[in-house]
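Visitor: the following block contains a protein sequence and its predicted model.
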Amino acid sequence: MKKSKWIPLLLTLIIWAGMYYYYLPPLNIHSNESWMFFVAMIVVALVINFWTIAKTLFFHKESQWESNPLLKKLLYIPLALVVIYGVGVLLSSPILRASAYSSLLTVQNGDFAEDIHEVNYSQIPILDSDSAAKLAEREMGSMVDMVSQYEVSDYYNQINLNSKPVRVTPLEYGDIIKWITNRDTGIPAYMNIDMTTQDVELVKLPEGQGIKYSPFEHFGRNLYRYVRFRYPTAMIRSSNFEVDDNGVPYWICSVETKTIGLFGGTDIQGAILVNAATGEHAYYDVADVPQWVDKVYDAELLVEQYDYYGTLQNGFINSKFGQKGCLQTTEGYNYVALNDDVWVYTGVTSIGGDESIVGFVLMNSRTKETNYYQISGAKEISAMASAEGEVQHLGYTATFPILLNIADEPTYFLSLKDAAGLVKKYAMVNIEKYHIVAIGDTVAECEKVYRNLMANSGINVTPSGSGTTAEGKITLLKDIVVDGNTYYYLMLEGREELFAVKAADHLEVLKKQVGSTVKLEYVTETDGTCTVTSLQ
């Protein structure tokens, strides 16, 4: 073969290698991405070698097209691939495999009061992702030594860290030049946003242990390339940033599998854990993923699987026409911290566009355990509108609600934000009796108003407050005016807590003085303040 004929072939191989290095498709027959990549390789090869192929087949003195029947048979290969792909798509479709799709998720009926315990104020996330991002950006702006080189990334992930809900995200290089000048040491810190107190901490990593493997790196240290070259067949669905109980940063790469036909029944078979600092990596099946990992299943996949479960129980045709017994999730979801795990919460409604729910589900984002609670009431969107209506003169917007247990009553909890995205007030809305809407400047105040409203509506509730009591002689009593409201701060003999009493709510405090014996109930706010809810 002449030297010139090798050039197109060599160019084809080089471009193929470059395409693989850039696009990083999994070498897996179940991946649509791999099929599309294979088609792109064929197109590239045909374009580069078009003239050589044309001369060989048609313009040569002895046309290979006429003399070699094998070449004609090669035309059947693309046709065969198209047929295989089309049949694979059809056999993987819910149209033919409705029963298999409805079985992707195992759903158990749960007991609300037993499974979801009364609220603990230190574990209520009052921030949504947008508010957390604004706080992180503000904190980053104050770090003069880092803000010129790094930025806050968009990889916010809610996890439980030492039994508290937080959002963590790494920093990223400001630009390519800053990557070049800082890549030897890696990214030196990550952000930790406390979802309950709104405190933001820039966690600096020990010297020499910066984040060197991330989506913000290039070449061999780029997270996706690093994982692909070590797990060439793995279908990576998502990459979440988490830290273990010791604050060591990791990337949790969920590995996808197809369980129905060639392309259907998306599920998670395991996770690849990559130490963001050292690059150490290991694959775990779902059942073996370490306890500290919070997110293996993304919320979108869990919601999709529940929708299959809810709509395809009686077949595909029924899901489109009769729709007997068909249920689907509502328009959004949020996260709930339970038993040191992160659970995805979303409401469940009947297909038909009504504004109520027939229940809700909690889905464990590490194990996929799913519990359904049959409770009718308002949709989350309706609850948000009700809360915003209570403060419409202030123009606040509500966050998507999370689920709480208040006096064994399923309750929506929402934060109300101003135009700058800062949390200003809190709201609680009873799911079943959604005309009960409470607003408060603090979580404790909001709960007190909420309990009183429920009591006035005939709902049997425990006394205001969390049930924590204190009794003794007053050793300190001071009054302070805060935002036009008079508060009395007192201390009791033998105790170190500082108790705050709002005078307008507890007029009996005006009769008290140092030396008086009192009995009170209180709740502890996230900042440590003890807010009195009952005073005798």
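Guide: Nice, thanks for sending it over.
Visitor: CA only for contacts and neighbour counts going forward, please
Guide: OK.
Visitor: how many other residues sit next to the nearest residue to residue 259 once chain neighbours are set aside?
Guide: Distances taken as C-alpha to C-alpha, 6 or more residues apart in numbering place residue 265 nearest to residue 259, at 4.8 Å, with adjacent residues excluded. For residue 265, the neighbour count with other C-alpha atoms under 10 Å is 22.
Visitor: in the helix or strand encompassing residue 38, which residues are buried?
Guide: For residue 38, the element it lies in under DSSP states H and E is helix 32-48. For helix 32-48, a neighbour-count test (16 or more other C-alpha atoms under 10 Å) marks 32-35, 37, 41, 45, 48 as buried.
Visitor: how far off centre is stretch 289-301?
Guide: On the basis of C-alpha atoms, centre = their mean, to the nearest Å, stretch 289-301 sits 9 Å off its chain's mean C-alpha point.
Visitor: now the terminal residues of it, how far apart.
Guide: Taking C-alpha to C-alpha, to the nearest Å, the first and last residues of stretch 289-301 lie 18 Å apart.
Visitor: who touches it?
Guide: Defining contact as C-alpha atoms under 8 Å, 6 or more residues apart in numbering, one finds that stretch 289-301 is touched by 159-160, 238, 240, 242, 244-245, 252-254, 267-268, 270-271, 286, 333, 341-342, 344, 365-368.
Visitor: this is the other structure I want to compare:
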Amino acid sequence: MVFFLIALLVSVIGIVPIFLPGRLSNNNKVKTAALLFVPFLGISWFIAWSSMPSMAYPLLGAMIVLVILFTTGSALINRSAMAIGVPVTIVVIFALYALFSTSPIFHGQAYAAMIGKMSDDKSIKHWSKDIAPIDPKHIRLVPEETAIALAKTSLNQNATNGSQASVGSQFDIDVEHITLQKVNDRLLYIIPLDYRGLGAYVNTEGIPGFIIVDAENPQAKPVFVEKQLMKYSPESFFSHNLERHLYTNGYYNKVLTDYSFELDDSLKPYWVVTVCDPTIGYSGEKVLGVAIIDPLTGVINFKKTSEVPEWVDRVYPAETIKTYLGDWGDYALGWWNSVWAHLNQKATEDITLNYGADGRCYYVTPMTSSNAADASMTDLIYTDTKTGVSTRYIVAGTTEDNLLAAVTTKLAYQHLEGVRVIYENVYGRMTAIISVLGSDGSYRGVAFVDVTNKSIMAYDAVPLNALHAYQSLLSQSGGQIATDNASDMKTITAIISRLNYEQTQNGLQLDIYIDTIPHAFYVNCSQFQSAPFAKAGDTVVLSYYNSPSAGISVNDFVDKQVKILLSENQQSVEVQNRDTVK
């Protein structure tokens, strides 16, 4: 019915010029209008049915184009200045309305304000306090590209039901709607399936399941989860098409975006769709909430942003946040500044999804200056994906492209490439965790790169080894590295309970365990003269960055039972380096 009403309105407006004074007689006007109305109605109904244009936008939204075409055709048939004036007037009204209601020339500050207020007094020092140090058990090591490749190989292998032995012949992996989600305290990729075409839709009773890929463990096998047959999906047909289902159930006057396939705590799947309204003419979409659709029954539940269930991770779409931040970067000082002075203009880099220590989901967006030649990061914006609230951290670091290039260049001889940057607090430093892939797209390890100094980089095929190597690099003496929070540096005197020596990429490493402290300490033997001679029972002095990590690399190490005489120059250099690190 909604398609017919839209078509009816467009068609009625389309024949208005016929009834204005012109070359047609009164009798001919009625006949001509009737002859035009029928094809106008058919064309507009078909276009409305096939494209499902949102009626949330002013002046009929995209359907205004048909109105202009129909009225122009009617005016040419009637051939009068007054009739031709109708489409001309509509075009002028549309253009003026779009200009004055939507253009950033008049609404630059409104666009800049869509992201909300962001504190200007943040700094990288605050960042290292606010962003909890990384938990090695929950690092997202598997990039989306690898997850998709794994899912493709598992599509048929995991089907246990004989009737689903040819799942891959009827259903495609829906790579467009892959969703990263934290389910039962585990980062997972939830990957839906969808129909390969109308034939598969007609000859099957529904979509048989979905695929789960572990985002933390590259070695974990993907799991094909067989569920009751799901009818509703983005690529389904007729009334089961997800967008059409929403459109015909009252959402025709809303902007629908970000179709996410998410699981609740019991692993029941739902489609979660963000619902918006334009607030600045034809733009400035404001998020109202989400429509949660059961893919089995089609039942729709709308939840305002304040009522969204805990298991729903994303309410604000990534592209919406990127648009907000882009507008803030462009128009924070007004439209004129964006085209003339370019003072403090900023540009967004690729947005990534991350999970904080509080368990909440965040979009992390690096910002750089609008100058294309600038290779430095100026801000890092954390945006809560459920509330849309953003926090700004002013940083001095390297852009994402340069970080990826640094890893790829270093590993080029192995034909490896860095992809997907995730920003984390590692040992008090803002660190880019970069998944490394082979030329065939397979996972080959992870690299840790200091955002403020990209030359500080550690790579290993084993993530925990890469983390230890990176911590060791950060703790090395040398004026280029210093921990941001001196207050988080801790010095203790203790007795070694147990120890172990192991060979790492950075040389011999001493691993220490102390009964009274719930951490393992890692000492690079090449840095500290007494480390290679330590043994259980020795009294040692350790300085380290206090973090909840299971393993911590030390910044300073002294074994009081080992007396090694250093030259005056060596002593002077060691003291200087030690003071610099602290």
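Guide: Arrived safely. Model, not experiment: these values are computed from the prediction.
Visitor: after superposition, what is the TM-score?
Guide: After superposition, the two chains reach a TM-score (TM-score structural alignment, normalised by the length of the first structure) of 0.79; 490 aligned residues with a C-alpha RMSD of 4.4 Å.
Visitor: for the helix holding residue 38 of the first structure, name the packing helices and strands.
Guide: Based on contacts counted as 3 or more C-alpha pairs under 8 Å, 6 or more residues apart in numbering; DSSP states H and E, the elements that helix 32-48 of the first structure packs against are helix 3-23.
Visitor: how close does the helix it packs on sit to the second structure?
Guide: Following superposition, helix 3-23 of the first structure is found to deviate from the second structure by 4.3 Å on average (mean C-alpha distance after the TM-score superposition for the first structure).
Visitor: run the angle between that helix and helix 32-48 for me.
Guide: For helix 3-23 of the first structure against helix 32-48, the angle by axes from the mean of the first three to the mean of the last three C-alpha atoms, to 10 degrees is 150 degrees.
Visitor: how about the strands in the stretch 201-350 of the first structure?
Guide: Under the criterion DSSP state E, counting those that start in this stretch, strands of the stretch 201-350 of the first structure are mapped to 235-243, 249-260, 264-275, 281-285, 327-329, 334-338, 341-350.
Visitor: the third one vs the second structure, mean deviation?
Guide: Average distance, strand 264-275 of the first structure versus aligned residues of the second structure after superposition (mean C-alpha distance after the TM-score superposition for the first structure): 1.9 Å.
Visitor: how far does that strand sit from the chain's center?
Guide: Between the centre of strand 264-275 of the first structure and the centre of its chain there are 16 Å (C-alpha atoms, centre = their mean).
Visitor: same question, the first one
Guide: Here the centre of strand 235-243 of the first structure is set off from its chain's centre by 11 Å, with C-alpha atoms, centre = their mean.
Visitor: and that strand, which stretch of the second structure?
Guide: Counting by TM-score structural alignment, strand 235-243 of the first structure falls onto residues 255-263 of the second structure.
Visitor: now tell me what touches the matching stretch from outside.
Guide: Under the criterion C-alpha under 8 Å, 6+ apart, residues 54, 56, 177-179, 181, 183, 190-192, 269-278, 285, 311-312, 317 lie in contact with stretch 255-263 of the second structure.
Visitor: quick one, helices of the stretch 301-450 of the first structure?
Guide: 316-320, 380-390, 443-456 (DSSP state H, counting those that start in this stretch).
Visitor: assess the claim that the residue nearest to residue 259 of the first structure and residue 92 are in contact.
Guide: Yes. Between residue 265 of the first structure and residue 92 there is a contact at 7.5 Å, judged by C-alpha atoms under 8 Å.
Visitor: mean shift of the match of strand 235-243 of the first structure relative to the first structure?
Guide: Taken over the aligned residues, the distance from stretch 255-263 of the second structure to the first structure averages 1.8 Å (mean C-alpha distance after the TM-score superposition for the first structure).
Visitor: buried residues, that stretch. List them.
Guide: Neighbour-count burial for stretch 255-263 of the second structure [16+ other C-alpha under 10 Å]: 255-263.
Visitor: residue range for the helix or strand encompassing residue 108 of the second structure in the first structure?
Guide: Secondary structure assignment for residue 108 of the second structure, by DSSP H and E: helix 104-112. Under the alignment (TM-score structural alignment), helix 104-112 of the second structure falls on residues 94-102 in the first structure.
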